[in-house]
Every structure is written in C-alpha cells, then in structure tokens.
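Chemist: Need a 3D model of the sequence below.
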Amino acid sequence: MQLTYRSSGAAFSALATILSPCAAAASDDAPVTLAKVDIVGIAPLYGLGIERDLLPYPVQVAADNAIRQSVGENLSEFMARKLTGVNVNEVSGSPFQNDITFRGFRASPVLGSSQGISVYLDGVRVNEPFGDVINWDMVPEAAIGSVVLVPGANPLFGLNTLGGALAFTTKSGLTHPGGEAELSLTDEGRRRADLAYGWRQGDGWHGFLGSTLFDDEGWRDHSAGHLANVFIKLGRSQGATDWSASLLGGRSRLLGNGLLPELLYRDDRRAVYTHPDTTRNRLVQGTVNLAHRFSSLTELSAVAYARNSRRDTVNGDASEDYDDYVDDCEDGFDAAGAPLEPDECGFTRAQGAALHSGVLNTTSTRQDSQGASIAITARRGVVRFDAGASLDHSDVDYAQYEQAAFVTPGREVLGDANEASELSSGVTGKSRTAGVYAAVNVPLAAGTQLSASLRFNRARVTNTLTDENGPQPTESFTYSRLNPALGLTHRLHPQATLFANIGQSNRVPTVIELGCADPEHPCRLPVGLQADPYLKQIVARTLEAGIRGAADATSYTVSLHRTVSDDDILFFSSPSRQGYFANFDRTRRQGVDAMVDRQFGPLTLQLSYSYLQAEYDADGELFTGARHVAVRRGTPIAGLPRHTAKLALAWTVNPQLDLGAYLHLVSSLITQGNEDGLTEDPDDDDEPARANWRIPGHGVLTLRASYRPAPRWELFARVSNVFDRRYETFGAVAPDLFPHGQLIKPHETPGDAENARFVAPGAPRTLVAGLRYRF
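Modeler: All right, here's what the predicted structure looks like:
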C-alpha cells in the first residue's frame, strides 16, 4: 500500500487506522497489494486527515517533487500550468505579482481585485486583511512541501472561500530530511537560488531551513526586481505530541509596470506606458503548531500566529491636470477663461511641469495580525467527527500621498522638487473575526458516504478615515453568517466513484472596500479613501457533481460546477480614474473540469480541459475607468477564458535523463470595458462606436529536460514559449494619452485622448538553465 499524507502528526494515526484491518487479516509473509490512498485535510487544520476519495468534491494535490520538476518558474506559474481550472492574468508584468484565477475567482496581489480564494500556510490564513490580497512573493517556495486546492464555496475553510481554497504545507526535518541546493538563470537576466535543509534526531527533535533569493532584470523595460525570504522551523515529536515553531521573514522590491496600449504594444512589446511602478513588501510571521493524539482515533490540532507586513508603493501616472490641459487647448481658453497663445499648446521641457502634468502616488500600508485556531478530530466506529474554532485580529494603518510631477519624453514620471508630497487620504482600521464549525462523515450504506458541515462566521470591521478635511468619525460594521454544506459520494465499483456537493461561504468587506464605497466621493486605487456607506457581505453557493476513478495506470476526474455569488463586491471606476466599491446583485460562474492521467511505461500523459461560463446574472452598470458599461443578465465577465486545455508529457528515458513537454491552450478573453461590444459611451446624437476588442486565444509550448550525471547532481533546462508567440493574458479599455508612446509635439494641437485597448503582454521565449545538488 502507498499512502500519501499531507500533514505532520496526522500520518501515524491515519496509517495505523487504515492498515490495522489489513495487518490482522494477513500472515507475516503474505504480500498485501493495495491501491494508492491520498490522505488530505477537510479544513485548514488537517487533524487526522481523510481519504481523498471520500470527499464529495475533487481536491487537487501536488507534492514538492512535482513542483520542483514543473514547467513553471515559480509557484503561481506551476499552479496555472498544472492544476485544472487555474489560469494567470499577467496584469502587473512581474512574475511574483501574477493574478491567479480558479473557476473565475481570483487570488491576486492587486488591491481592488475581486478576491474569492482563501490561502493558508500551515493552517494560517495569509490573505492580507487590507483587501484580502495575496502576496505571492512572500510565500516561502523553497519550504513548500505540498499544495492542496479545494474547489467551491467550502464553509470549513472560512471567510473568502467563495470559489476555492489553497492550502500550503511546509516541509520539516521529519518529512524532508537532507538538503537540496538549486541555482538557475535565464537568458533574460533572471537569477534564482533556493536552499532547503532538514534534519532530525533520535530523541524527536527536528529542524528545517528554507530560503529563496531572486534577482530579475525584467524582460520589459524598467521592470527589474528582487526578493529574498527565509523560513526556519524547529520542533519535536515526542510520544503522542508533536509541536513545531516556525519563523518566516521576507522582503522584496518588485516592478510591475502594468498594461500597454495596443499601439505602443505593436511597436515594442517590452515597453511600459508610464513608470515607475514599484512595490516593496516586508513580512515577519511567527507560527506555533501543536498536534496531540489522545488515541489512534482522536487528535487535537492547534495553531497560533503573529504576522507583521509592510507594503510601500510608488506609482507614476499622468494626472488629471493633463486631461484639463488637452481640453483647454481645444477650447482655446485656460481654466480661468483667459485666451491661450498658439505656442502654449506645444511641448517644451520648460513647459513640461505645467502642461504635461504627472503625479507620483505613494502609499504606505502597515498590518499587524494575530490569531489562533483549534480543531479536534475523532472517529467512533465508522463515523468521523470534526469540530474547530478560530479567532483572528488585525490592525491596519494606511496612508496615501501625492506629489506634483511631470512626464518626460520617455514617459518617466519625475517628482517636482518644488512640490512636497501631501497626504491625500488614510485610514486606521481593525478587524475582528471569529468562526466555529462542525462536520461529520458517515457511511450510509456500502460504498456510500455522507459529508455534512456547518460553520458560523462573525466579523467586525472598524475604521477611522482621514481625507482633506481631516479625521472622519469612526465607523464600525458587524457581519454574521451561518454556512452549511452537504455532500455524497457513492462508489459504483472500484474504478468509479460518483460525488455531489452543495456548499455556502461568505466574504465580508475589507477596510479598503468599506473606505471607498461612496459614489459621491470616489477614490483612486490603490490610493484614496472616503467616508463610506454600508456594503453587504458576499454570499456564494456552489453546486458540484461528477465522477472520478482510477484503474491500473489511469486516473480521471470529470466535474460539473456552478457557483452563484450574491452581492459581489466590484470596484467601479469613473472617467476621472477614480471610483468606488459597490455591491453587484448577482454573478454566476459555471462549467466543466475534466482531467485524465495515464502512465504508459516510462511515459506519463496528463490532459485537462476546463469550460468556464462566467457571467453577470443581473442587470446593472459598470464603471470601468474609461466608460460606463451597461450589462445585462448573461453579459460575460472580462478577463476569463471560456476554454482552457493543458497537455503535459513526461518521459523517463533512463534513470539519468527525463524529458518533458507542456502545451497550454487558452481561448479568447473579453476585454474589460468592452463587455457590451462598445468602445465609447453611447451618445444621443451619434451612433456608438462598436468594436470587438477581445484578447485573442493563444497556445504556449514549454519544453524541459533534466540530467543526473551522478547520484546527487542534476542539471536541468527549460524553454518557455518555444515559438516566441506574441500573446496577451488580459485587456482593458482606457484613454491612450500617449499614442505610440509619444508626448505632444511642439506647436501641435492635441485632440481628445481616444479610448484604446490596453493589454497585458505575455513573456517572450525564455531559456532557463540550472543546477541542483542534494546532500
């Protein structure tokens, strides 16, 4: 029997429970051949774990060796290329700031994105309290032992589990003794080093160290970045008790220069629109995990953590004064009504500060979080019980500053030395969340299993806003929700299991969303806040059913899913590039996920296909930065492909040489702001401008090879985007102030900036080569 377990402390009791009947029935020398069994958790604290085939939904699991041998350059790329239903929007252009989507829901580092996936590290929720964002650069990739992706609105994984949950488990000296060092570099000037080392002693003590260093010149202009993080774990396994304490520290400086207008993109795919666009993250997190087995059938798990994160950003943009200048030149009069001379509408360096106005937006975010969770798992006969509770507390201090600037001919935004940065808005806030849950798994008949769970969430969000009028009155909002789930599995025969599940979960508004929810006082993201009206919490309900199984060297899963979200929170932008958060009555995401994995001797084939229909399920109006978009029930949600196919081939040529190929096919995407097929707002006098500004579909091929010349050494190489395809992963409609990247020329009268399609360029062909040493 092969048993794969995903949590330290849970394996021994799970293994004993599963093997004990077999051991009693078998003689000392009789061979026992059983199928592979994956043991996973049903909640962030795994407890005893459960056989994956008993869960009424399709859980995806990847171990560290699969991640290490993957075709992705980091964890988010691995998930996008190997996990069914997962895609990437490269909105920022930085490899560690990718926007991950799963079944139409996002786990994104971009403030203002509609978040819908909860992310856990060793049982600690790492979605930042200010906006529920996830900082992929602060995930300790060298220390990740496994990844579990749970689909749907699952109440057991707490707040923000609208479309799914990601649970990362770190390595330890018990599970990963020994060391591994890896160095890699690319032809685009990217360098990376990873170190992992685990040790254990006979008296139960164990430790682990993992670290990643990353330095990138950036394949786009002005997009260099770097990061460093270190993860340290120390623990002891002593009798029935296992404990560990870990410390995670990291810092990064990443440049993600965002979308490009199409005219500039055609001229130069490596260009940036305006710069700088810098994000600095710093994180310190301490965690203590405890597991105690009262018996082979009962286990208590607990985790406590403290987390401090800092984010500082600098973003250079053309300011609203630039638009005013364009309008003045067309009218022939300035804002005061005085006539303009012809040469005042040309551009010279001296006039730059006055006429080609820019603004440097800087932000400072400080977040402190503490919390604890406890869970107990017990088996009584054939019935399994789970219960748990969690408490989380966070303090947020946010400030945004603006400084007058001008835009150089290279579209660099430089601060005006004569103008000081001014506080434009800020907020101090607190959030308090508590949750309790209970779950039961019980067989109803031979081969039929019932799963039922219930969780109660309560959250209180308090903030005090500061704007141009000074501090505003403190506001507090309280949210409560009881979320149920019910599922069934039925084994038709050893090679096929039917499953069905219905579940509900919720997400409460964050400080940033509540601080920017007044249409009469819009704000700029990631900057600007105003006194806020009430926002409703999002409630999502998922219905899923399918079939899965395994026979000989083949495994497969087919799943139909449908998630409806009531009162989704969206950011509605205004033409002035400001906007506000508001509830949208109803959105719907439904589709099919299918996967088959087949072994042909030394050849492994994995094929997955996803069909996703993500739509607005009510009439409404969106404000998308450049225009007002009237949506109707059935209008597609932008940025999400309807069809995705992934094909992976791995060939073990001999014990020393492995080869692999990976093909990722994605259908076209709706461009944000073009959902209704228009490029401008309708005018009573003129026919509205129509265009199909979809982002075209694309296919990207990646090849890899690894060679082991000696037992401890491995050479590897990877070529991404083999045919150097030009492709895009996201699109948005916005006014192009600098056609072809050019500023206004001397004595030239500008016209109104026309709306254009802005795109997120995909990375060009990249060659990665590296060396791995195990010790």
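Chemist: For the rest of this, base every contact and every neighbour count on C-alpha atoms.
Modeler: Will do.
Chemist: Who are the contact partners of the residue most central in space within the chain?
Modeler: By C-alpha atoms, centre = their mean, the mean C-alpha position of the chain lies nearest to residue 107, the distance being 2.6 Å. Going by C-alpha atoms under 8 Å, 6 or more residues apart in numbering, residue 107 touches 99, 100, 101, 115, 116, 117, 118, 119, 133, 134.
Chemist: Do me a favour and get the end-to-end distance for stretch 270-279?
Modeler: In stretch 270-279, first residue to last residue: 20 Å (C-alpha to C-alpha, to the nearest Å).
Chemist: Likewise for stretch 197-206?
Modeler: End-to-end span of stretch 197-206 (C-alpha to C-alpha): 11 Å.
Chemist: And the contacts of it?
Modeler: The contact list for stretch 197-206 (C-alpha under 8 Å, 6+ apart) reads 172-174, 176-180, 207-210, 234-238.
Chemist: Now show me the structure for the sequence below, then we'll compare the two:
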Amino acid sequence: MKQVQKLGQVSALSLVVAFAGRISPALAESTEDDALDAVEVVSVTPLHGIGLPKDKIPSNVQTATSADLDRSEVLDLTSYMNRNLGSVTINAAQNNPLQPDFNFRGFTASPLLGLAQGLTVYVNGVRFNDPFGDTVNWDMLPESMIHSVNLFSGANPLFGLNTLGGAISIETKNGFNSPGHELEVYGGAFGRNVVSAETGGNNGSLGYFINVRHFGEDGWRDASPSEALNVNGSLGWRGERSTLDLHVLYGDSNLVGNGAIPVELLGQNREAIFTSPDITRNDMKSFTLEGTHWLNDKMQFSANGFYRDTVTHAFNGDGSIYLDGSGAPDDGVPLGSFGVFDAGLGEVGPAYALFPSNNEFFSTLAHAGVTLESPTPGEPWMYANNQIDSAVNPATGNLIKDDYVLRDQNGNAVGYDDPSRPLNAVNNISKRGQKTFGGTAQTTIQHKLFGLNNQLILGAAYQRGLVNFTSEVEIARLLPNRSTQGTGLFIPADATGMGGVTSTTSGFVHDTLDLTDTLSLTAGGRYNYTNVQIRDMLGNGPELNGDHYFQRFNPSAGLTWKISDKVTAYGGYSESARAPTIVELACADREADCRLPNAFLADPPLDQVVAESFEAGLRGAFGKTLAWNLGIFHTINRKDIIFQATGGATSNIGFFDNIGDTRRMGLEAGLSGLVFDDWRWFLRYSLVDATFRNNFFVSSPTHPNKIETWDATDYTYSAVIPVEKGDHIPGIAKHSLKVGLDVPVTRDLAVGADGVFNTGQYLRGDEGNFLDQTKPYFVLNIHANYRITDHLSAFMMMENALNSNYQTFGILGEPNEIPGFENFHNPRFQGPAPPFGAWVGFRYKM
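Modeler: The predicted structure follows:
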C-alpha cells in the first residue's frame, strides 16, 4: 500500500511538472541535429569547457545523446551502452536491473564493494565515484535526466584517480539544451512501471529544467521488488560572455538484488534465490554550481563546486558465520579431525579443529585431551569465528576457555534454545554515510605557438570525502523459503564502527598543438596527492587506525593525423593511477579477513595501482551515410589489487591484496550509418584479452582444485589455487558483437532491433582457469514507436525477445552450507539473466 501511495504521489507531481510549461510557453525552444557529418566537439576534461573536435583526440571516444537513448527505448544508461557501444559488457552480479557491473575494456564500474574498480564517472564535471570504495550508484543516474554522454577510453590522467581503463562523462539536461515538456509512462513484465515527467525552457538568458522519474517493479525472480525515485533540477543563466548553472540531483531507492544461485538450483528453477533478503537503500542529495567566463576572445575560465551526501543502508540475510556447539562431547570437540600433527609440544596425537560454517579451517588447533567447556553446563552454545585466533595458547597448546564463546549484547552466551528452530543464519546490517565536496577550476587558452594553432588547458582540483561506516550482526533463523528471521540478538564483538577521510589535490595540464593543418600533437598530465585516514570509532583496538599517502604525476601524449576528409589516424600513450580506497585499506590483512560489506579489521598498507596504456587506430566518415573505426589497445596495471575470498557461502569473506601486474589488450571495430536515407544501423565488434602477468597463489577455499596447507607455527590454514602468467581474469568476456537497425516503416511507425553476442567468462574464484567458462549467449531486443499525433506517441519494447536462458556472471561458493542444499556439491554459482519481457507506454511531448 505504501508503494502504491508513493507511486500515486509521484504520478501527480509528474503531471504537474510535465504541464508546467503551459504557464510560460515563451521559455520553450528546441533544436536537434542528427547529421553524421556534423563536427563533433568533445570536452577533454571533466569540466565542459571549450572542448576539441573529436578528430583531434588521440583515442577512441564514443558518444550518445538523449535522442539516442529515446530512440533505443532502454531502461537506463548502462543498458544503452551495453547494447550500443563497443567494448562494453554487463555482469548481473547482483541481479538487479539498477545495480549492474558495468565493464569497459575489462575494467569495471560497479555499485558492489569487493570489485577492482577501474573506471571513473563524472556528472556535470563532478566525480561521481563514492569515496568509500570508488563504487558507482547507477540507480542515481536515470536515463531521463541525461542530455549527453561521452565514453573515453584508456588511462586518461585528466580524469583523475581510478581512470585506469576509461571515463564516462555525463551532461544532464537543462533549460538551454533540453527545452520543452514531456510526460512518459510505461509498464508491463515483472510488474515494472515507470513514470517520468520533465519541463524546461529559457528566454535567452534565464533557463530552468526539472525531471521527476519513478521506477518500480516486483522483479522477475522470487522476492525481488525494487523502487527508485529520482529528481533532477537545474537553473541556468546565459550572459554575453558568461554562463552559470546550478544542478540539483536527488535520489531515493530501495533495491533488492539476490545475486547468483547454485547451478544445481539454477537447473531446477531460474527464478529461485539462494538466501534473502539482500537489500540496498540509497539516499542521495547532490548540488553542483558550475560556470564559465570568457576573459577575452582567446581565454575562457571554467569552474565548479559541489557537495554530495549519500547514505546507504544494507541488509543482507545469509547463512550463519558461526559454528553450532550443541551436542559437543565432554572430552573435546572433534568437529573435523585434521589427522595427526606435531604441535611443537613434544607429542604427536590426533588433532581437532574448529570449522566455521563455510568449512574453512579457521586458524585453530586443539590437541587431544583439552576440554572445551560450555559456559553453562548442559546447555548448547556457539563459537565466534573471529575470536578463535586468540583461543590457542601457543606456549601450552591449550585453549583459553570462554574466549571462543559467542555472546550477545547482554553478555549472555548464544545457543540453540530450540533444536527445531536453529539459529542457523545471520543478518548483516550496515550503514554507510558519505559526504563528498570539492571543486575544479581550469583556464583554456587558444593562442598561436610558434605561429601554429594551439589550445592550452591549465587546471586544479580538490576533492574531500568523509565516510562514516557502522555495521552489526544479528543472529537469525533461516526460514523454509531461505529468507531470514531476526532474533534481536546482536554480537558486539562483530560490530564495526569506522570513520574515514580521503582527500585528493590535483593539478593538470593539456595542450593540443596543430603541427600542420592535418597533424595535431597532444600532451599533458595530472599530478595527484591523496591522503586516506581511517579511524576506529568503537575503541576495539588500534587495528583500523591508519594514515596513508599516495602521490604521482601521470603523463599522456598522442598524435592525430587527418589523412583525408574521410580518414583520420590516431595513436597515444597515457598513464593513470588508483590509490587504494578506504574499504580496501580496512580489509587488507590475510590474517584478519573481513566480510563484505560489513566487517573490517586491519589496514596494512597497499600500493597504488598504476595503469600504462597505449592505443592506436583509424576512424572516419563518408558524409551522412557511413562512420567507422578500427583500433587496438594495450593497458598494463602495475601492482593490481583484487579481493581474495577466504570463505563465505557466496565468497564474501576475504581480503584485498596487491597481486602483481594484469594486462588488458585487444581490438575494437565499428560501423554505423544510414541507408535508404533514413534506415539507421550499426555493427560493433570487440576483443578484450584480460590476463594476469605474474605467477602467484590466490585464496579460493571452495575451488575443487584447491591446495590446502597448515602452518603449525602460527596455527594458520589456507586453501589456494595457483595462477600462472597468461591466465585470464574472471568476469570478462573475450569477444563481443553488437548489431542494430532502426527502420521507419511508415511516416508514423518506426521499428528497431538490436542484438548482443558475448562469449563466456571464467568464474570469480577460478583465477587459475581450471573450470569451464559460462556459456556464450546471444540476446535480441526489439522496440517500436508509433506517432499518434504530433505530440503523442505510443511505444513498445521487448527484451530477450527469443527468451534465451543465459547467464552473465559466475562465482564459486558453498551451496551445501545452507539448509535444504545439503546434497548440492557443485561450487559454481551463476547469475541468471532475465527471461523475455515486454512493456508498452505512451510519451507526450510539447
């Protein structure tokens, strides 16, 4: 009922917004130019200043406009890029349409902690990656607010930290670039309903714009409803030599994404879930003030300042991370015999080990004869895994009694009070508060240098992020439908309270010199100085406290040569760096692994990642009928960081680590154009070969080929697999092919389709490439638009029109740790893609 009421309120507000323009029709004016041969000017820095003709940029830049997004009839920006842009793929790791893992050239921008983030996202010149883990909340960027988007390739230093593989620069709508009024509603499969309304206009000097969008759906999988409300507002002023714009973004979402499921369950029911719920609630408020001023005819000053406040609540129901001690014999706890060992105590005998629920051997041995007493004789109890390390006395080999007993917030030992209702689950509850503010200023100078045309950009930027993270673990029961039921019992020893501050000061330069009328030289770079501070807020110890400093100058250089009016050659080299984030530094100790996204324990230093990138290619156009590109790229990540899983039913326990070098190299080609004057088509192919460049061992406790080792000196256990130079990085499809066609059937009816083919990928946790990849797949999407009147049109979209059963993601886990799955022994989990879905709607424009 609450969702229905909220939808009604949003719909009423949308109607008011959509028709607000009737009050001031003099403010509305519109323009559109779809010509393929128009000179395309692209801003080469986050600030949208003067920009450069695309032909003078020594790398591949892909662009899209709001008209492109409307024509494709897509749900969101990531869906458009996945279906239309080269070298882009999406992994449905969370299995929520608004929480995709976006991949470009083997680099990721994701809302999920634990992934190696390698792309930056800018909105109106402001870095949108969150400071806690460089994650990107795609649910806060609805396609209805976007005017244009540029996808830059390579390790572009001008876009700052984390631009290892590319950058996405988004410009939102305002009263000058998107005048007019629009109301859009559609609904259909999976209970999905979307209402969007916007109004905007200008009188030449003052402009306004507001867009309101509401998304809701039941989800195609069990227990997977989601909802998101987004508001984009803008006020602008245009003077003879100056501009000033205020942008306000607001987002409120409640997303359920229940992730991958065991392949054995997948074969039984694709709509099923493993455990639930997995809820993410985002609340974001963002304010950006940006402006430009021409100091004279050849010099422009640009600047912005911003403030963003994002609060994320996460609630994850999962199998228990604790070990049930009920029924423990009086003479010890033989919960998994490890055979015979020499504990360094001068005697050899049977050894007993305490296993957590994920079957990982947890850093503890008790030699035979040591009694593990229940805190209350005759009553069952549980072990707290994260405290077992302190339970062994290295001098005697005896366990320190009572240190390993699980206690709730009242100090009482936690145990099974009713064997028929076991405490076999937990609720991981966390809150992330992130306040980010800063600004950028740059001067663009167009002048002659040695008598040659030249554009020089000088700029500086500062960004500061304040992070407040808290988490707690609630003991729960797993219900028959594998959702959890809380008990009100919380474990203080597993609570986390952490504060973090990350600040980056940057200076950058970019120069483009026209050596001849057809040959241009580009050079530049950016210096970054980053400080990351972490403070423990619960007083549990000094482990979380730390100060870390990273600095580097990253250069770039390139050439473009306009061979003819139809062919341009380009080539360039660039470097960029990524400083470890707060979440990585707080979870970087292999001896104190943490649970994502909840518990953090220690922060030994990590090295920053440095990307060295080269690309070259050809591109061109033949009037309005054909545009094409062909290029190669090669990027080496020095001292790359990955998350190494040490346990968890879905491999969410582990630590971050520098593992050496990785490489992404490949080829991309594209064709697009018009035939028969008005048939639009495109064809894009990409090859992304992503590999490890060093030999090393990676933790993978659920892998069938794991190598188990025990160190009796420090009582540590490990389960690893070998990774050799040349092994492929999991989660990245090697080949991708995309094709699309839009046909105006009649004056009023247009029909289009696009198809995506991707090859398989290795599963996360199989970095050694021992197991089979996911299967390749092809998915076909169809859309249509019918103009009823000059202002009203109806549209239809169908996704996965062939109803293909395919998976876009895979990971290793332990299904048999969850009740009901005791007979599931295949560690492969995969993320099923949605089945056939169709939606119809109406769009009213004025």
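Chemist: Make a PyMOL selection of the buried ones in the contacts of stretch 197-206 of the first structure.
Modeler: In PyMOL, this line selects whichever of the contacts of stretch 197-206 of the first structure come out buried by 16 or more other C-alpha atoms under 10 Å:
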select buried, resi 172+173+174+176+177+179+180+207+208+209+210+234+235+236+237
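Chemist: For the contacts of residue 107 of the first structure, which entry has the maximal number of neighbours?
Modeler: Within the contacts of residue 107 of the first structure, most neighbours by other C-alpha atoms under 10 Å means residue 117, with 31 neighbours.
Chemist: Of the contacts of residue 107 of the first structure, which belong to helices?
Modeler: Using DSSP state H, the subset of the contacts of residue 107 of the first structure located in helices is empty.
Chemist: Adding distance to residue 628 of the first structure, write those out as a markdown table.
Modeler: As requested, those are exported to a markdown table (distance: C-alpha to C-alpha, whole Å):
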| residue | distance to residue 628 of the first structure |
| --- | --- |
| 99 | 24 |
| 100 | 26 |
| 101 | 25 |
| 115 | 22 |
| 116 | 25 |
| 117 | 28 |
| 118 | 31 |
| 119 | 33 |
| 133 | 26 |
| 134 | 29 |
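Chemist: quick one: which of those is nearest residue 49 of the first structure?
Modeler: Nearest to residue 49 of the first structure among the contacts of residue 107 of the first structure: residue 119, at 18.6 Å, using C-alpha to C-alpha.
Chemist: any idea what the closest one aligns with in the second structure?
Modeler: Counting by TM-score structural alignment, residue 119 of the first structure lines up with residue 121 in the second structure.
Chemist: ranges for the strands of the stretch 651-800 of the second structure?
Modeler: For the stretch 651-800 of the second structure, applying DSSP state E, counting those that start in this stretch gives strands covering 653-658, 662-675, 679-692, 696-699, 707-711, 716-723, 735-744, 749-758, 777-787, 792-799.
Chemist: Same check on the stretch 101-250 of the second structure?
Modeler: Applying DSSP E, counting those that start in this stretch to the stretch 101-250 of the second structure gives strands spanning 101-104, 107-109, 119-123, 126-127, 146-153, 166-172, 180-188, 193-202, 206-217, 226-238, 242-256.
Chemist: could I get those as JSON lines with distance to residue 419 of the second structure?
Modeler: Below are those laid out as JSON lines (distance: least, C-alpha to C-alpha, whole Å):
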{"stretch": "strand 101-104", "distance to residue 419 of the second structure": "41"}
{"stretch": "strand 107-109", "distance to residue 419 of the second structure": "45"}
{"stretch": "strand 119-123", "distance to residue 419 of the second structure": "49"}
{"stretch": "strand 126-127", "distance to residue 419 of the second structure": "52"}
{"stretch": "strand 146-153", "distance to residue 419 of the second structure": "55"}
{"stretch": "strand 166-172", "distance to residue 419 of the second structure": "54"}
{"stretch": "strand 180-188", "distance to residue 419 of the second structure": "45"}
{"stretch": "strand 193-202", "distance to residue 419 of the second structure": "44"}
{"stretch": "strand 206-217", "distance to residue 419 of the second structure": "38"}
{"stretch": "strand 226-238", "distance to residue 419 of the second structure": "35"}
{"stretch": "strand 242-256", "distance to residue 419 of the second structure": "31"}
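Chemist: Out of the ones you listed, flag the one nearest residue 536 of the second structure.
Modeler: Comparing the strands of the stretch 101-250 of the second structure against residue 536 of the second structure with C-alpha to C-alpha, the closest turns out to be strand 126-127 (27.0 Å).
Chemist: Quick check, the match of residue 119 of the first structure in contact with residue 135.
Modeler: No. Checked against C-alpha atoms under 8 Å, the pair residue 121 of the second structure and residue 135 is beyond contact range at 9.7 Å.
Chemist: list residues touching both of the two?
Modeler: Both residue 121 of the second structure and residue 135 are contacted by residue 129, under the criterion C-alpha under 8 Å, 6+ apart.
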